[in-house]
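Q: What would the 3D arrangement of this be:
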Amino acid sequence: MALKVIDSHFHIWDPDTQDLPWLAGLPALQHKYTVEDLEAEYAKFGVDFLGGVYVEVDAADHELEDRLLFENPSPKILKRMLRSDVSPWMRIPINADGIREPLHVDSEPRGRCLETSFIEGLEAMADKGLPFELCNRGAELPDMAKAFSQVPQVTVIVDHLGNAPGLDDDTKAALTALAGLPNSYIKVSGDNPVDPDIVKYVRDTFGPKKVLYSSNWPVVELNSTFAAHFQLMLDTFGEDEDFFANNARRAYGIEA
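A: From the prediction side, this is the model:
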């Protein structure tokens, strides 16, 4: 039986339709990517690609992005993590299954996650049962641990191994604190080949039920390739059904 795969983090976009300012210096990614393109990548491995989680693309026009996702009929889009600025009065797109406010971009000041409005927004999200998609600058992992420890009831899904810069004492302490939260998960992904030492630490710290596979396609193509990353995940985790599918089901509430 083919390995079942849920990709917990992928993007699609069309620069002819959307303005994505961050692509300006990345000509390799300045073309259209579709769900069908991603399906073709998985088909090369002969796995059963069930679908995945669309994650917002930091577009200039968030409402256009919401509409394009609403109009996309692909059954492979299992959940949608869309953009909003976290606060107790935040606007949430009606087709959102969760929210990401990018904390890794230059426009986000350090300490944003510790602002009162952000913490209160997380509390409101927890009340609504909405998960938060966490993408942060690696050096600020201790800030993330401090912020999310104040709202342990919220589901937080950490992108790209927390963008951990290494395994210094502060980083390990922050990852350990995040792992200890009852509703936390972490993705093994990124736009660089993953560091096996960080993967091992995260796997040991978060445990086998809280670590998610993700491709970060097509951004993974910047410094690696989809094929190289997926093969590395197979070599590292084997055909672990929790890692490749079941943990994503739990984290995002994806029905079997």
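
Q: Please count neighbours and contacts with C-alpha atoms only from this point.
A: Noted.

Q: Not including adjacent chain positions, what is the nearest residue to residue 141?
A: residue 174 (5.8 Å; C-alpha to C-alpha, 6 or more residues apart in numbering).

Q: Next: residue 242.
A: residue 209 (6.4 Å).

Q: where along the stretch 101-250 of the chain do the strands fall?
A: 132-134, 156-158, 184-188, 211-213 (DSSP state E, counting those that start in this stretch).

Q: Residue 64 is nearest to which of those strands?
A: strand 132-134 (20.0 Å; C-alpha to C-alpha).

Q: Now do that closest one: which elements does it pack against?
A: Strand 132-134 is packed against strand 98-100, strand 156-158, with contacts defined by 3 or more C-alpha pairs under 8 Å, 6 or more residues apart in numbering; DSSP states H and E.

Q: Can you tell me what sits against it?
A: For strand 132-134, contacts defined as C-alpha atoms under 8 Å, 6 or more residues apart in numbering pick out 81, 98-103, 122, 125, 154-159.

Q: ranking the residues you listed by neighbours, who comes first?
A: Most neighbours among the contacts of strand 132-134, by other C-alpha atoms under 10 Å: residue 122, with 29 neighbours.

Q: so it touches residue 152, yeah?
A: No: contact criterion C-alpha atoms under 8 Å: residue 122 and residue 152 do not qualify, at 9.6 Å.

Q: Okay, helices next: where are they in the stretch 151-256 of the chain?
A: Counting by DSSP state H, counting those that start in this stretch, the stretch 151-256 of the chain has helices at residues 169-179, 196-206, 226-237, 241, 247-252.

Q: Proceed likewise with the subsequent sequence, for comparison:
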Amino acid sequence: MIVDSHQHFWAPARGDYDWMGTGDALKPLRRDFHPQHFEAFRARHGIDKTVLVQAAATVNETEYMLGLADATDWIGKVVGWVDFENPSHRKPLERLARHRKFAGVRPMIQDIPDTDWMFRPDVQWGYQSLIDLDLTFDALGYPIHLDNFLKLFTRYPKLRVVVDHCMKPRIRDDAFDDWAKGIAKIAHETQAFCKLSGLATEAKPGWTVATLKPYAEHVIDVFGPERVMWGSDWPVLELNGTYDSWREAALTIVGDRPGKDTIFGGTAAKFYRL
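A: This is a model prediction of the structure:
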């Protein structure tokens, strides 16, 4: 099974994609992206299943994505959202958990100004609820969050965690060392998985395979193929690359190393129970 472990669909007219703003930088993303727009990539690269990930901080968007998944066989799972600051959201989480294609949630931690937000007493119910309901947690953040995520994953060792986008190393600034140490500690000291995704977006325009290779290889080396899953992050990827260019770059970087099939399908299938 070949899996894209991280992609998005959205309809901006729904009105809850606040991060898209109105400026020129994200203008290419402010249009509809639906399953029919993904079909060409799926056919060209033999993608069997995808994991559809939230892009709005609303339960309504999660229900919208589950509707798309109900109508689309190849959407294997949906990663949604609930309000961790509202303990009453345990009820919608329990309801969502009964859907066969609901995997878990992703709080949009990268967008929260308080880097210690994840330790607030009023949000702890969320992590424990994911454990209770056997759901997944997508960890979305920046290198500044690495130490805190290490503490969080250590506090909740039974939480089924995957780090999104390799925790977004600042490739455009050649900032490798501190990120590499932090991500390695998470790999070595916790049971977290990691998505080989998002790297192109963090590089300067005109990136090459050589630009991304040190970061991708480091993630594969410290986590091991059995805990690394490839994802496109499409259509966000369109800001600084294409589906084809990132897919080919990743295939080139992984090469024929043992575990190639695991990285491009097996790990995601195991983690998300496709």
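
Q: sorry, back to before: next, the contact list for the equivalent of the residue nearest to residue 242 of the first structure over in the second structure, please.
A: The equivalent of residue 209 of the first structure in the second structure is residue 226 (alignment by TM-score structural alignment). Residue 226 of the second structure is in contact with 259, 262-263, 266-267, counting by C-alpha under 8 Å, 6+ apart.

Q: if I look at residue 226 of the second structure, how far off is residue 63 of the second structure?
A: Here the criterion is C-alpha to C-alpha, to the nearest Å. By it, residue 226 of the second structure lies 31 Å from residue 63 of the second structure.

Q: now residue 133 of the second structure
A: 18 Å.

Q: Residue 29 of the second structure too?
A: Counting by C-alpha to C-alpha, the gap from residue 29 of the second structure to residue 63 of the second structure is 21 Å.

Q: And the residue nearest the centre of the second structure?
A: residue 164 (3.8 Å; C-alpha atoms, centre = their mean).

Q: Pretty sure it sits against residue 142.
A: No: using C-alpha under 8 Å as the test, residue 164 of the second structure is too far from residue 142 to be in contact (9.6 Å).

Q: excluding its backbone neighbours, what's nearest residue 126 of the first structure?
A: In space, residue 126 of the first structure is closest to residue 154, 4.5 Å off (C-alpha to C-alpha, 6+ apart).

Q: number of nearby residues for residue 196 of the second structure?
A: Neighbourhood size, residue 196 of the second structure [other C-alpha under 10 Å]: 27.

Q: That one matches what in the first structure?
A: Under the alignment (TM-score structural alignment), residue 196 of the second structure maps onto residue 188.

Q: Which residues are in contact with its match?
A: Residue 188 of the first structure sits in contact with 159-161, 194, 199, 211-214, where contact means C-alpha under 8 Å, 6+ apart.

Q: and the residues you listed as JSON lines, adding distance to residue 227 of the first structure?
A: Listed next are the contacts of residue 188 of the first structure as JSON lines, based on distance: C-alpha to C-alpha, whole Å:
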{"residue": "159", "distance to residue 227 of the first structure": "20"}
{"residue": "160", "distance to residue 227 of the first structure": "17"}
{"residue": "161", "distance to residue 227 of the first structure": "19"}
{"residue": "194", "distance to residue 227 of the first structure": "13"}
{"residue": "199", "distance to residue 227 of the first structure": "18"}
{"residue": "211", "distance to residue 227 of the first structure": "20"}
{"residue": "212", "distance to residue 227 of the first structure": "17"}
{"residue": "213", "distance to residue 227 of the first structure": "14"}
{"residue": "214", "distance to residue 227 of the first structure": "12"}
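
Q: what about burial for those, which qualify?
A: 159-161, 194, 199, 211-214 (16 or more other C-alpha atoms under 10 Å).

Q: what's the spacing between stretch 28-44 of the first structure and its chain's center?
A: Remark: stretch 28-44 of the first structure is offset 18 Å from the chain centroid, using C-alpha atoms, centre = their mean, to the nearest Å.

Q: How about stretch 181-197 of the second structure?
A: Worked out by C-alpha atoms, centre = their mean, stretch 181-197 of the second structure lies 14 Å from the chain centre.

Q: list the buried ones in the host helix or strand of residue 96 of the second structure?
A: Per DSSP states H and E: residue 96 of the second structure is located in helix 90-97. Using 16+ other C-alpha under 10 Å as the test for burial, helix 90-97 of the second structure gives 90, 93, 96-97.
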